[in-house]
Every structure is written in structure tokens, then in C-alpha cells.
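Novice: Following is a predicted model, sequence given first.
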Amino acid sequence: METKLDKNRMEKVRRRCGFMNGIEVEVEGSRGGLCLAWKKEISVNLRSFSKWHIDALIKEDNVKEEWRYTGLYGSPYLKDKNTVWNLLRRLDQEANYPWLVEGDFNEILFSFEKSGGVQRDNKRMKAFRETLEDCQLVDIGYSSHLPYSSSDHCPILLDTNKSNAFTGSRKFHFEALWTMEESLEEVIRES
């Protein structure tokens, strides 16, 4: 998550939340700052990090195969967009494991996803869609948003233990990117 906190303060918050293990990336001014926190039963091998990302290999006791997690903070500034998308493409080249990427991309896929404010440039949205398509990202777990306080973003809790997955009724959530999938109509019919 984007923390907007300096490393020491974020470490204190992380520990108060019961996560003794973690990685913090320093905030720059009032923007950015990243944190990845995990429980002691999980082994995390840090691969790389920057002000835009944390990339790690994850090994869980109850899962045979290692998998890869990348937490991404997409720059809100136009001048940095290509840097972040190129970073994501470069990280994709190292994808020898099941890979989950999540975070705040600070971008939208289609203009109807935005309400109010200045209209988003079509070239920016297209570049974002192309980056996601090039990387063929796959979700391997269940995530939910947690309450937040000092940031304008919610922390994300990822639970890969399927027995802990949410089983109650969930509100349907439609992602516009699904319409780009050739198999969409077949999946809808089968459902």
C-alpha cells in the first residue's frame, strides 16, 4: 500500500498490527512510501524494490509451490507513467513463478471508470491497458481492503488460505477489462 509515512513510523504501525516481519520503502515528501508485511509462518525473499514497487518470492508452509508478489505504486504524475509501465514490463520478464501484482496503479482502463474532474487522456489509458495485457497478470488469492487512517488508500489484506476465503454473499463487481476476453460470453453462459 502507499503509506505516506516515513520508514520508522510505518514499521511501528506494522508491528502494532501484529506483523513482526516487513519491508518498508521510504516516502518521498507527502507521496509514496510502500510497505509489505507478513506473518511469521510465511517466508518472503525480497527480489527488488524501488519507490514504485516491492517484488518478492513467497513461500507458505501449506503451499508446495513458491509464488511471486509485486506491490506496485503507479505514479500520479504523467511524466513518470512510462517509467512505471516499463518497470512492470521488466518485472514480467522475470516471471518464472505464479505472479500476483496488486496496489495502486493511479490509472484507469476506460474513461467511464472516472467520475468528475478532468477527462483522462485516451493514450494514457491505452498504454495502461497494453501494459496489463503484455504482462498477462494472474490473481492467485483473495484480497480485501482494510480500514485506513493516514493515507487516502486502504491497506490490502491478501489471504491465500482458501479455507479462510470469504464465503458469504458478495456484491457482484464487474471489471471492464473482462470485455476484452474472448471467452467472456462463454463464461457468462456457463454461469
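Specialist: That came through fine.
Novice: Please make it C-alpha for all contacts and neighbour counts, starting now.
Specialist: Will do.
Novice: And the helices in this structure?
Specialist: Here the chain has its helices, by DSSP state H, at 7-16, 78-92, 122-135, 184-190.
Novice: Make TSV out of those and add distance to Trp38.
Specialist: Converted to TSV, these look like this (distance: least, C-alpha to C-alpha, whole Å):
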stretch	distance to Trp38
helix 7-16	9
helix 78-92	22
helix 122-135	25
helix 184-190	34
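Novice: Looking at those helices, spot the one closest to Lys59.
Specialist: Judged by C-alpha to C-alpha, the one of these that comes nearest to Lys59 is helix 78-92, at 18.9 Å.
Novice: buried residues in the closest one?
Specialist: Neighbour-count burial for helix 78-92, counted by 16 or more other C-alpha atoms under 10 Å, picks out Lys81, Asn82, Val84, Trp85, Leu88.
Novice: repeat for stretch 97-109
Specialist: Judged by neighbour count using 16+ other C-alpha under 10 Å, the buried positions of stretch 97-109 are Trp99, Leu100, Val101, Glu102, Gly103, Asp104, Phe105, Glu107, Leu109.
Novice: What is the neighbour count of the closest residue to Arg47 other than its chain neighbours?
Specialist: Computed as C-alpha to C-alpha, 6 or more residues apart in numbering, the closest residue to Arg47 that is not its neighbour in sequence is Ala56, at 5.0 Å. Applying other C-alpha atoms under 10 Å, we find 20 residues neighbouring Ala56.
Novice: Would you agree Ala56 is in contact with Glu66?
Specialist: No: Ala56 sits out of contact with Glu66 when judged by C-alpha atoms under 8 Å, with a separation of 10.3 Å.
Novice: need the contact list for Leu157.
Specialist: With contact taken as C-alpha atoms under 8 Å, 6 or more residues apart in numbering, Leu157 is in contact with Ser143, Ser144, His145, Leu146.
Novice: related to what we said a few turns ago, residues in contact with the residue nearest to Arg47?
Specialist: Val44, Asn45, Leu46, Arg47, Ser48, Arg68, Tyr69, Thr70.
Novice: List just the nearest of those to Arg124.
Specialist: Nearest to Arg124, judged by C-alpha to C-alpha, of these is Thr70 at 21.9 Å.
Novice: give me every residue that touches the closest residue in space to the closest one that isn't next to it in sequence.
Specialist: Among residues not flanking Thr70 along the chain, Asp55 sits closest, at 4.3 Å (C-alpha to C-alpha, 6+ apart). By C-alpha under 8 Å, 6+ apart, the residues touching Asp55 are Leu46, Arg47, Ser48, Phe49, Arg68, Tyr69, Thr70, Gly71.
Novice: try it against this one:
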Amino acid sequence: MDSVKSSLYFENKIVVEAKGSAGGLCIMWKNGLSIIGVEHNKNMIAIKISNVVCDWLLVGFYGPPYHSKKKKAWENLFALLESHQGPWVCLGDFNFVVNDNETLGSRKGGSFTTNYLKELMAELGAIDLGFTGSKFTWAKGKWGNAPIKRRLDRGVASISWRLAFRKASIAHLGAIKSNHTPILLDTNPSESFAHRPFRFEAAWLRDNRCPIVVENSWKTKTTGSEFVKLYKKQAATRDALRKWNKEVFGQCQNKINSLLQKIKHVQDSPPSQENEATEILLQSELSKWLIRSEALWRQKSRELWLKLGDKNSRFFHLSTIIRRRRNNIDAIKLENGSWSSDLKEI
């Protein structure tokens, strides 16, 4: 593996040696990264990564295809992930599918064997990171004429990791001399700009300044036919609301964090009537901003079955991230059958 490491210009590695032509795992990284080896065995390698976003666990996992070896390998993975307190992401060949849509050409339906991948996602609240590219990652035989194909390789992550890396995506690359396609995790893909349509935010109605913004912009003097005047007034109102939203609600989380710091400072100060009155005002203002934040994320998440008032912004935030990743177009399939991630072509 040293020659492979050098040819790829990596300086560090953790290797689990293969037995003959079977098995073997490896993780490589370059100097300058803060990485600590956590655990490794014949089925997984786990490392802890520290960067500007957070400290998180990366696990490369290989799920044995043989029933007699599955239980121990998955028990070790469960134990590792349950013991880790921070964000984590796990990639690899799990040798399980989650539903029938991930299988082509073989018998579908329930199985009498335990699906450890489903259990892991249910018990740990793990999230499938999705993918771009070919739907399947494994083929029985030649890819061009394989009778059976499945999505056996994927990435799953904890909720906290998904929230920390909102833009992260996985791409299924082309298979080269293998019945498995490589999968590529990009934690910070390049931005793709798309025009976003104007939407009226429910949270605006909770602010007394909203009607004033609408009223003032509607008073804008316009010329032309009645239809043209109506169009121009609507456009002026839309632009005014966008500007006001950016100024007032654009820094919503920053405002919440600032209020939390002020409340902590007051609570750490010596007790006094003045501090008591200040804390009451700060708590009241914080409650208003939390309600605004919840309403914003609630509308964006489209999880309409939850009742307004739970202040469960973390859930709404996660729902929005998952929906945006699902709706985002990261790659397109060209007429010749190849995949392109070029933003201009997309």
C-alpha cells in the first residue's frame, strides 16, 4: 500500500491487510489534517476528524456477505457509533438494501434474515445521504448486461452530522474492473446558483412592521394601464419584503445566539432588581425570536402535520436540508450515457 499511497500523493494511512485476494481496508489522508485513528478491524476503520466545522467520526465499513459473519461485524459497528457522542458518518459496502426500489432483476419482498442496516438507521436515527449518478452500486456480472443490480454501497450519518454538513452529497462514480461502483462523499460541494421564487413567509405576520412595509411599497406611484400599475405595485412590494426580510430575519440565528449570551451574562452577574428586570426583557425577546425561527423553518420544511408551538426548529431545519438535497440536481445523464456534474451543462 505504500506505493499506492505515494502515487496518490498521500502521506498517512491506516491499513487492514487483505488475506490473499480477499478483504482489506485502507484510509489515507494528507498532512495538515487533524486526524486520529479510533478503531480498526477487518470490517471497518474509524477515524476522528477535527476541522473548523466540528469534530466528527468517519467510519469506513464493509458488511460481510456471509450470514455467519454478519452479526459480529454489525454488533461492533453498533457499539462504536452508540459510544460516540458527536457527529458521525459511515460509508461503505453494507451488503444490504433498504427497500425493493434498490434492487433490479432479483426476487423482491421480505427476507427472513435480519436487515442490520435498517435496524441501525431506526435505532440510531441515522439518515441516508442519498446519491447522484447511477441508481445501483453493485452488479452480478458485466455492468452492461448484468441480470441483477443492487444499491449495496451508501453513506449514512447522524442527524448532528447532517446538520453540520448541510451541502454534503454522495456521487456514484463509474465502475472500473469491478462489480462495485466507487462512491464519493463531498462535504463541501461547489455552490450552484438557482433563482429562487418569491414566497411569503408565515413568520412575517408575527412582526408588526410587516403591514407597514406592504403599505408603504403599495403607495409607490406607477404609470401605465391598470394592469401594468398592478404588476408594478406587486413587484415593488415583493422587492421591499425581500429587502426587509434580509435585514430583519436574515440574521435570525445570530440574534438568538446574541440574546443567549446576554442572558448568560446577566445570570452570571450578582443578583439585583435591575438584573432581574433585564433578564425578563431578554427572555421575552428571545421567545419572540425562537417563535420566528420555528415559523420560518416550519414553512420551509413542509412538515405540516406538526402543530405550531413545539419550537422544534432542529427538526424543521433537518427536514428542509433533506428536502433541498433531494430536490437538488448535482449531475445529469448525457445522451451518450455518461454522467456530468458540470454546472453549465446542468
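Specialist: All right, it came through fine. All figures in this text were calculated on a predicted structure; none of them were measured in a lab.
Novice: related to what we said a few turns ago, what distance do you get for the residue nearest to Arg47 of structure 1 to Cys35 of structure 1?
Specialist: Plainly put, Ala56 of structure 1 is 12 Å away from Cys35 of structure 1 if you go by C-alpha to C-alpha, to the nearest Å.
Novice: Next: Phe112 of structure 1.
Specialist: 31 Å.
Novice: For the two, indicate the residue with more neighbours.
Specialist: Neighbour totals were compared for Phe112 of structure 1 and Cys35, and Cys35 leads with 21 against 10 (other C-alpha under 10 Å).
Novice: Map Arg16 of structure 1 across to structure 2 for me.
Specialist: Matched by TM-score structural alignment, Arg16 of structure 1 corresponds to Ser7 in structure 2.
Novice: What count of nearby residues applies to that match?
Specialist: Per other C-alpha under 10 Å, the neighbour tally for Ser7 of structure 2 reads 9.
Novice: ditto for Asn164 of structure 1
Specialist: Neighbour count for Asn164 of structure 1, taken as other C-alpha under 10 Å: 9.
Novice: same question, the one 4 residues further on
Specialist: Here the neighbour count serves as a burial measure; for Gly168 of structure 1 (other C-alpha under 10 Å) it reads 6.
Novice: Could you identify the most distant pair in the buried residues of helix 78-92 of structure 1?
Specialist: Using C-alpha to C-alpha, these reach their maximum pairwise distance at Lys81 and Leu88, which is 10.8 Å.
Novice: Kindly point out which residues are neighbours of both of the two.
Specialist: With C-alpha under 8 Å, 6+ apart, Lys81 of structure 1 and Leu88 have no common neighbours.
Novice: So which bits of stretch 15-30 of structure 1 are buried?
Specialist: Applying a neighbour-count criterion of 16+ other C-alpha under 10 Å, one finds Phe19, Asn21, Gly22, Ile23, Glu24, Val25, Glu26, Val27 buried in stretch 15-30 of structure 1.
Novice: And stretch 25-34 of structure 2, by the same measure?
Specialist: Leu25, Cys26, Ile27, Trp29.
Novice: Where does that stretch end up in structure 1?
Specialist: The aligned range for stretch 25-34 of structure 2 in structure 1 is 34-43, by TM-score structural alignment.
Novice: Nearest residue to the most centrally placed residue in structure 1 in space, please, no chain neighbours.
Specialist: The centroid of structure 1 falls nearest to Glu102 when counting by C-alpha atoms, centre = their mean (1.2 Å). Distances taken as C-alpha to C-alpha, 6+ apart place Gly71 nearest to Glu102 of structure 1, at 5.3 Å, with adjacent residues excluded.
Novice: Now which residue in structure 2 aligns to that neighbour?
Specialist: Counting by TM-score structural alignment, Gly71 of structure 1 corresponds to Gly60 in structure 2.
Novice: Quick one: residues contacting that match.
Specialist: Contacts for Gly60 of structure 2 (C-alpha under 8 Å, 6+ apart) come out as Ile27, Met44, Ile45, Ala46, Cys90, Leu91, Gly92.
Novice: which of those does structure 1 keep?
Specialist: Here is what carries over to structure 1 from these, by both residues aligned by TM-score structural alignment, their matches' C-alpha atoms under 8 Å: Ile27, Met44, Ile45, Ala46, Cys90, Leu91, Gly92.
Novice: Assess the claim that the third one and Cys26 are in contact.
Specialist: Yes: counting by C-alpha under 8 Å, Ile45 of structure 2 touches Cys26, with 7.5 Å between them.
Novice: got any residues that touch both of those two?
Specialist: Common contacts of Ile45 of structure 2 and Cys26, defined by C-alpha under 8 Å, 6+ apart, comprise Ile14.
Novice: before we move on, the earlier item: turn the contacts of Asp55 of structure 1 into TSV, including distance to Phe166 of structure 1.
Specialist: Output for the contacts of Asp55 of structure 1, formatted as TSV (distance: C-alpha to C-alpha, whole Å):
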residue	distance to Phe166 of structure 1
Leu46	29
Arg47	30
Ser48	31
Phe49	31
Arg68	22
Tyr69	21
Thr70	23
Gly71	22
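Novice: Among these, which pair sits farthest apart?
Specialist: The largest separation in the contacts of Asp55 of structure 1, counting by C-alpha to C-alpha, is between Phe49 and Arg68 at 13.4 Å.
Novice: quick one: which of those two has more around it?
Specialist: Neighbour count, other C-alpha under 10 Å: between Phe49 of structure 1 and Arg68, Arg68 has more, with 21 against 17.
Novice: so what's that one up against?
Specialist: Contacts of Arg68 of structure 1 were listed using C-alpha under 8 Å, 6+ apart, and they are Asp55, Ala56, Leu57, Ile58, Tyr97, Pro98, Trp99, Leu100.
Novice: and the last one, what pairs with it in structure 2?
Specialist: Pointing back at Leu100 of structure 1 there. When structure 2 is aligned by TM-score structural alignment, the residue opposite Leu100 of structure 1 is Val89.
Novice: Name the nearest residue to that match, ignoring sequence neighbours.
Specialist: Ala157 (4.1 Å).
Novice: so the one you found sits right up against Leu120, yeah?
Specialist: No: contact criterion C-alpha under 8 Å: Ala157 of structure 2 and Leu120 do not qualify, at 10.5 Å.
Novice: Who has more neighbours out of these two?
Specialist: For Ala157 of structure 2 versus Leu120, neighbours defined as other C-alpha under 10 Å are more numerous around Ala157 (23 against 19).
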